[in-house]
Every structure is written in C-alpha cells, then in structure tokens.
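Participant: Pasting a predicted model and its sequence here:
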Amino acid sequence: MSQTLIAALQNPALYPHPVEGFQVIETHISWVILTGPYAYKIKKPMNFGFLDFSQLSDRAHFCAEELRLNQRLTRDLYLQVLPITGSAQAPQLGGEGVPIEYALQMRQFEGGNLLSTLQANGELTQAHVDSLARQIADFHRAAPVVPDAHEAGTPKAAMAPVEQNFEQIRPFLTDKDDLTQLDALQAWAQSSYVRLEPLLALRKEEGFIRECHGDIHLGNATVIDGEVVIFDCIEFNEPFRFTDVYADVGFLAMDLEDRGLKSLARRFISQYLELTGDYQGLELLNFYKAYRALVRAKVALFSMAPDASGVERAATLRQYRNYANLAESYSAIPSRFLAVTSGVSAVGKSHVALRLVEALGAIRLRSDVERKRLFGTQTAETGLYDASTSEATYLHLHALAAHVLRAGLPVVIDATYLKADQRAAAAQVAESTGVPFLILDCNAPAAVISSWLQQRQAHSDDPSDATQAVIDAQQASREPLSETELLQTRRVETHESGSLDTLVQQIRQRLPGL
C-alpha cells in the first residue's frame, strides 16, 4: 500500500496550495514529499526494535510527538499533523473519514542551506557555530529534567548502548587489526565507565539528565531567513532523547571533528561552556564523543547489503575505520598545560585565549564571564571589580582550572593577572596538577587599546564592563613580572597576528602531543 499511496499523493489537486513540482526523499524510516512551499513527511510501517512504527496508531502518535518536540527549537517549521483518508489509490489529505495514514506538514526549506551542505561547500562560518552553541545552551537550560525515578541517565543506562555498539559491530568484522582495535576500544570504554561512574551518578542526581534533542549534527541544522535552525530531534525513542546534555554536545563536536573541523569543534565547546558553566560534566565529553563515533561506525556496517560486492564492502570498511579511528583518538591522553593571560582590559586577551582554544584544544575560562556568574550583573561602579569580588573570582577560576586539568584538558585563563599573588596562585594550580605553566604577557599600544574599547562598548555584546577609567587604574596598579615569572612568560603583541602564530608554534614545540 505504501508505494501506491506515495505515488498517488503526487497529485497537485490534493493540496490546498500551489504545487511547484514533486520530489520524494526516502530514508529507511520515512518518505518526505516535497511540493515547493511545503513538505509532507510520512512514516514507514517499520519495526527496528529501537523504533516501532508498525501500527497506524504508532505512526499517529509519533507524528504528534515529532510536531510537539521540534517546536522547542524551531518556529513555524513544523506546522501540523494531517490525516490521510480515502484509499491508497485515491487518498485525501486532511479529508473526512477514517484515516489510513498520517502526514506531518512542514515548511519546505532549501536543501542547499543545510549546515552540512554549507560545510561541504566551504561556507560554514564561525558565526554558524556560535549560533549553534547559543541555541543548544539555551535549549539545555530550559529542557525538562528527567525525573529521578526514571531509569534514563543512570550510570547503567548510559553504559548499555555503549556496550551494545561493541556487540553489534563485532560480527561484521573479520580483519585481525579491526578486531584488535575494537577490543582495545571496548577495554577503554569499560575502564572509563568505572572511572566515570560516580560522576554519571552525580549528573543524574543534580538534574543534568534532560529531555534533549538526541541527534544534533550539521545535517540536522539549516539556515532559514538568515537564522540557524536545529530540527529533526529524536521523537521515536525516549532513552535516545533522555540523556545527559553532554551526549548532545558530544555528538555535534564529534560531527565537526569528523569533517576535519577541529578548531570549530573546540570553539563550539568553549562557547557552550562559557554560556552554561557546566564544567562539571567536561570529563564525560570524550566518553560521549567516542560513543557517537562508534554509532556512526556501526551504522556504516549496517548499511552494507548482504550481497555487497568486494568494492562495496571495501568502501564500507573504509568508512567504518574512519569512525573507529576517530573513536580511538578520543582515548588518547592529551598534553595539558595551564596558561594565563596578563594585561589590562581591552588589550586583546580574549582573542589570544580563543586562539589557544581553536589551535591547541584548550578550555578557556573568562574572568568577566565567571565574575558575572558569581555576582550577577553589577557594574564596575557598584563593586563588580572591587578587591573582594576580584579575589573570589580568581579563587573560582583556579578551582575550575584544576577541575578541567584533572579532566585531562589544557586550560587558558582569560583574566588580567596584574597582581603577583594572582599569578602565584595560578602557578600553584599548575604545580599541584603537574602541568607546565605559562604567562601570556599581552601588550598593545595605548591608542589601539582605546580603539578596541570603543568598538567593544559600541557593540555591547562583550561580558566585560570595564571602562577607560578602569583601564587607567589597572595600568597604575599593575605589578611587574618578577625575574622568576619572566622565565615562564611569553610576550604577545596582540595587534600583530604574527605574534600569536609564533606563540602557538612555541607551545606546540614544547608540547608535541597537542
């Protein structure tokens, strides 16, 4: 009936709007009929275990769920669920009578605006990634917390699909090297689980298991009317959607890295963390990225036909190995370091720190962001920059830095560090965690600093409230670097791009694992 129905629905007379032409997109779980202004999505009567659309009532329910759930991240994209009545040979869309099927009506958009397509064409920008970070952070903050009584998000529930990946992949492999790699990945996943089990339990207790999207990648995001829109969440399986927020974050980060966009993946993680402050879960990131990479590896194997030719099988195995190698990369122990910026406000410290994020995979901790997270939106005139709030801010930054370093990641703290005791406290964090320490002495001509300050104030989108008066006071009270500190210092002329390039090169030479 299904193929007959899809063919019969390609009749302009059935639609209450102009039809520019018909195109049918078929996936393993649905058909999407494109008409020009609108798209109509019809679910296939399939049962894959993790997904059951076999009964008409199931398809009706999940069409309604898809409409409801995608309203959370879209506006005027998912429109309504329409019953299809009549017969497969002579259907009526939204007609009277007993439904024979259901269609989800959506606003049609240009496939060329998918972020995956923009990326393939070299048109994906930092602005797109920043928009994704903002939307996902806002979405996760607002998403309902999964009730404590629900099994979803418990350590065992988090580990079950990880183990399932290995069980389902192994029968497809015959090559000794592939099997050896899979065994090593499984051993790493199991040892990681043992190490992370207390954190996974804590995340459940503290409400980080939320009703997430479940399928965030570049193929499920597009540009509509100039804005990035995330769509097509998981509606058909609650456990896939009821997860730690880091499962969503890890999927997009893995997808970016799979496409060779490491710097954008790092930028995304950094922006997300600054918006949410969820540094506690950072230790889960590689665990979830590896899981998502192996899901992709498994899907590649599942797509191989039983009668695949030798050429087809080789192509599938190449795809599998690419994802398996990506998963393996997440098990590597990274080179860690702690770097702090030192310089007055508006000298370009944030730009320097972001360069270390994108080039070296550091996690950026920003004093202006964390200060406001601690003390709200006071202004410089009402005490946001007084001695007591500054002391508390640096204590908080150093505690976060120690946590991130113990999670196995390098850190750059974006703060002024004008006082010797502030720098000494940061050096103590590096010593206690056994990592190299670096002071980035940020400098620029006074006229450049003043110009950058004016630009920042004009745009009003920077977390810093520092004024020229604050900068003048910082210059007057700045304590010079000692001879000992100078041995740990790299001078950066923030107005010269070559100075930053040299800095990155020097750190890479000192820490080859980056």
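Facilitator: All right, it came through fine. Residues are numbered from 1 along each chain as shown.
Participant: okay, CA-based contacts and neighbour counts for the rest of this
Facilitator: Will do.
Participant: quick one: what helix or strand has the closest residue to residue 359 other than its chain neighbours in it?
Facilitator: Distances taken as C-alpha to C-alpha, 6 or more residues apart in numbering place residue 263 nearest to residue 359, at 6.1 Å, with adjacent residues excluded. According to DSSP states H and E, residue 263 maps onto helix 262-276.
Participant: Not counting its own residues, what contacts that helix?
Facilitator: 126, 129-130, 132-134, 136-137, 141, 249, 252-254, 256-257, 279, 354, 357-359, 361-366, 369 (C-alpha atoms under 8 Å, 6 or more residues apart in numbering).
Participant: Use this one as the comparison:
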Amino acid sequence: MSQRQADLLNGLKKANAYTHSTYRITVIETHISWILLTGKIAYKIKKPVKFGHVLDFSNLRLRKKFCQKEFMLNKQLCGRMYLGVVKITKIDNTYKLVNLDKMGTSLEFAVKMREIPQKFRMDNLLVFNKINNRILNGLIGKLVRFHNLAYTNITISKHGSPQAMKAKIRENFRTLSRFAKIDSSFEDKLNLFVKNNYKLFDERRKRFRVRDIHGDLYLKNIFFMKGKFYLYDRIEFNDSLRYGDIAEDVAHLAMDIHYHKRERMQSYFISHYINKSNDTSLINIIYFMMCYKACVRAKVSLFRAGQLVNRNQKSKYTKEAKEHFKLARKYMKMF
C-alpha cells in the first residue's frame, strides 16, 4: 500500500469524513478493494491494481467507470442495497465522501451501499447452522428466476462455446503460474473435458443456457436478511467473465458450500436447482465447472497471499488455496 492510499484510508476511518452519522468504522480488505463499514452505509473503493488481462483498475478514470458499472449491474439482484457512486475529495484538509456533483477535486471514487450486518452474510449464517432447506429453496427460486430472465444474445452466447471455455481455463492457469508452481493435471483434465464435449457445450448454447450471469456467486457474496436475498458483487470489471453458462453460477455456489464442509447441502442445492430450472443437462457439466471454479478461487487466494506481509495472514490465504485445489482434485474424478 502506498503512502497516499494509507493516508486516504486513515482519513476515512474518522467520523468527520461522512455526511451521515457513523456507529463504528471498520475496513475490510480484499485482493481488489477496500470496504468501509460505518454502521449504516458501506463504501467500496477499488484498489489501483491490474490483474493480468482480467482486471484493470490502474487509473482513476477506470476506477470511476467500474464503480458506475458495478452500481448499475447490481441493482437487479440487490434492489435498494446499492445507492450510487460518490467521490472522495479533500475539504479543509479533511477527506470527505460526497456526491459526484459536489465541488472539489476527485481523489478517488467509491460505490455507496446500504450496509447489511455481516452476521447476515450466508457464509456466516452457515457457520452458525442458520441455513435450512426452506432458506435454500428460496435462494434456488431467486437464482432460477434470475437465470431465466438474464439477458442473452449472439455475442453473449459465444462466451459459452468450447473455444471461449478453453480461453477462460488458459487465462486462469496462466495467472496462477505467476504465484506458484501448479500441477498441470488440473488444466489438462479441464481441457480434455472441453475437447470431448463439444456437443454438450453447443447444446447448452442452443437451449439459451449462456447468459449475462452473476459471475462471482459464492456464499460471501450473498446476504439473507428479513426474508430477502441480496446477491451482490456481480462482476463488473470484465464482461467475458460475467457472460457464461448459468452452470458457472450454480457450480461456484455448490463448490463453496462443499468448501464449508456441507456436502449434503451441496447435493440438495444441485438437485433442487435442476428440478426447479428443468435444466436436465446441467448434471453433465456441473462437476467440470466446480473443478474450474475451485481453481479460480485458489487463484484469488494466492493473489491475496502475495499482497500480504504478515506471515499469519499470508498463511491463511495459502491454506485456502490448498483447500480449493484439494476440492478441484476431488471433482476431477467426477467428470
């Protein structure tokens, strides 16, 4: 983190940076963003990073563009949770989060959201055994409705082709190779499945299974509060990662449920999604997609580990990557 970034974050930890009252200001850091929780409102600031050919937040113009895109994309699945985009400026030597039309030089931009308490995040609910079949059925219903209504066209459909899938696999392992030496059997097995299943990929395209999906659907990106689901943090930074087979969303979430040691719940989720959606060929591609998604999450964990200096924090993310590779290896035997 640069000194400029450290100064900015320190400034935003003070209550006078906000135009509303704050309860307790907490900063959550991911590999590509900082999230400021204030008790009522949350703000998401994009890090000035470039992630291979996948993501580019390297300048202020791009960060503003993708803040605005994130706001627009997430309204569909989150309703009023997303409130808009604000800018960070300095007034009387104090950092301030203000509306875009206010005076002052834009030093940074942030997505403004209604804050939902972290205890309602689905990975936290799962830890405390607060997810039952009734809640899972509600989530499946919301996901099926979203997938049925998600936009598609000829351009989007091409992202579900065997060639596009191979390109996703290649990019993932090319980036992974920057962080660690990876067993080539993962990439080889995934590519072999694609090679042997052109007909399956083409059939799913013809049945309009390739759409503008969520793209990053796992437990941490879902809130459940007062009977409502908020499937937030939809991918905004790369359309080609959001355009894909709906199986990618289902597989990502199923894999993450398994990662949290809930195999029976994972099986329930997959079978009931298939029944609800009538997507009978999903079972033929799901374990391939789960293997691929486990490798994607391993990449994200290794990327985060590479950003950290603290040995314990670094070890946490390295362990996460190993656990995801372990899952990927298990799925390799199932397709």
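Facilitator: All right, it came through fine. All of these numbers come straight from a predicted model, not from anything done at the bench.
Participant: Quick check: TM-score for this pair?
Facilitator: After superposition, the two chains reach a TM-score of 0.87 (TM-score structural alignment, normalised by the length of the second structure), with 328 aligned residues with a C-alpha RMSD of 2.8 Å.
Participant: picking that back up, check the mean deviation of the helix holding residue 263 of the first structure from the second structure.
Facilitator: Compared with the second structure after fitting, helix 262-276 of the first structure deviates on average by 1.5 Å (mean C-alpha distance after the TM-score superposition for the first structure).
Participant: roughly how far out does that helix sit from the chain middle?
Facilitator: Averaged C-alpha coordinates place helix 262-276 of the first structure at 7 Å from its chain's average position (C-alpha atoms, centre = their mean, to the nearest Å).
Participant: What residue in the second structure is paired with the residue nearest to residue 359 of the first structure?
Facilitator: With TM-score structural alignment as the criterion, residue 263 of the first structure lines up with residue 264 in the second structure.
Participant: So what's the residue count around residue 11 of the second structure?
Facilitator: As a burial measure, residue 11 of the second structure scores 17 neighbours (other C-alpha atoms under 10 Å).
Participant: quick revisit: so which of the contacts of helix 262-276 of the first structure are in strands?
Facilitator: In this view, those that belong to strands under DSSP state E are 363-366.
Participant: Can you say which of the contacts of helix 262-276 of the first structure are buried?
Facilitator: Listed as buried from the contacts of helix 262-276 of the first structure are 129-130, 132-134, 136-137, 249, 252-254, 256-257, 279, 354, 357-359, 361-366, 369; burial here means 16 or more other C-alpha atoms under 10 Å.
Participant: quick one: the helices in the stretch 151-300 of the first structure?
Facilitator: 155-169, 176-205, 238-241, 245-258, 262-276, 285-302 (DSSP state H, counting those that start in this stretch).
Participant: report the longest strand in the second structure, please.
Facilitator: Ordering each strand of the second structure by length in residues (DSSP E) puts strand 82-91 first.
Participant: Centre of the chain to that strand, how far?
Facilitator: Remark: strand 82-91 of the second structure is offset 23 Å from the chain centroid, using C-alpha atoms, centre = their mean.
Participant: Give me the mean distance between that strand and the first structure.
Facilitator: Relative to the first structure, strand 82-91 of the second structure is 2.4 Å off (mean C-alpha distance after the TM-score superposition for the first structure).
Participant: Does that strand pack against any helices or strands, and if so which?
Facilitator: helix 60-78, strand 94-99, strand 108-114 (3 or more C-alpha pairs under 8 Å, 6 or more residues apart in numbering; DSSP states H and E).
Participant: May I see the buried residues of it?
Facilitator: For strand 82-91 of the second structure, burial by neighbour count (16+ other C-alpha under 10 Å) applies to 82-90.
Participant: any idea of the angle it forms with strand 94-99?
Facilitator: With axes from the mean of the first three to the mean of the last three C-alpha atoms, to 10 degrees defining the directions, strand 82-91 of the second structure sits at 150 degrees from strand 94-99.
Participant: thinking again about what came up before, out of the helices of the stretch 151-300 of the first structure, nearest to residue 432 of the first structure?
Facilitator: Nearest of those to residue 432 of the first structure, taken as C-alpha to C-alpha: helix 176-205 at 20.7 Å.
Participant: hmm, back to that, what number of residues lie near the residue nearest to residue 359 of the first structure?
Facilitator: Counted with other C-alpha under 10 Å, residues neighbouring residue 263 of the first structure total 18.
Participant: How much space separates it from residue 144 of the first structure?
Facilitator: Separation of residue 263 of the first structure from residue 144 of the first structure (C-alpha to C-alpha, to the nearest Å) stands at 31 Å.
Participant: same question, residue 448 of the first structure
Facilitator: From residue 448 of the first structure across to residue 144 of the first structure, the span is 46 Å (C-alpha to C-alpha).
Participant: What of residue 429 of the first structure?
Facilitator: 36 Å.
Participant: Between these two, which is the more surrounded one?
Facilitator: residue 429 (19 against 15).
Participant: Name the SS class of the more buried one, please.
Facilitator: Assigned with DSSP: H, G, I helix; E, B strand; the rest coil, residue 429 of the first structure falls in the helix class.
Participant: Do I have it right that it meets residue 403?
Facilitator: No - with contact defined as C-alpha atoms under 8 Å, residue 429 of the first structure does not count as touching residue 403 (10.0 Å).
Participant: against the first structure, where does stretch 273-292 of the second structure fall?
Facilitator: Mapping stretch 273-292 of the second structure onto the first structure (TM-score structural alignment) gives residues 272-291.
Participant: Which residues belonging to that stretch are considered buried?
Facilitator: By 16+ other C-alpha under 10 Å, the buried positions in stretch 272-291 of the first structure come out as 272-277, 279, 281-291.
Participant: what do you get for stretch 303-312 of the first structure?
Facilitator: The neighbour-count check on stretch 303-312 of the first structure (16+ other C-alpha under 10 Å) flags residue 304 as buried.
Participant: That stretch spans what distance, first to last residue?
Facilitator: Stretch 303-312 of the first structure stretches 11 Å from its first residue to its last (C-alpha to C-alpha).
Participant: which residues are in contact with that stretch?
Facilitator: Residues outside stretch 303-312 of the first structure that contact it (C-alpha under 8 Å, 6+ apart): 313, 316.
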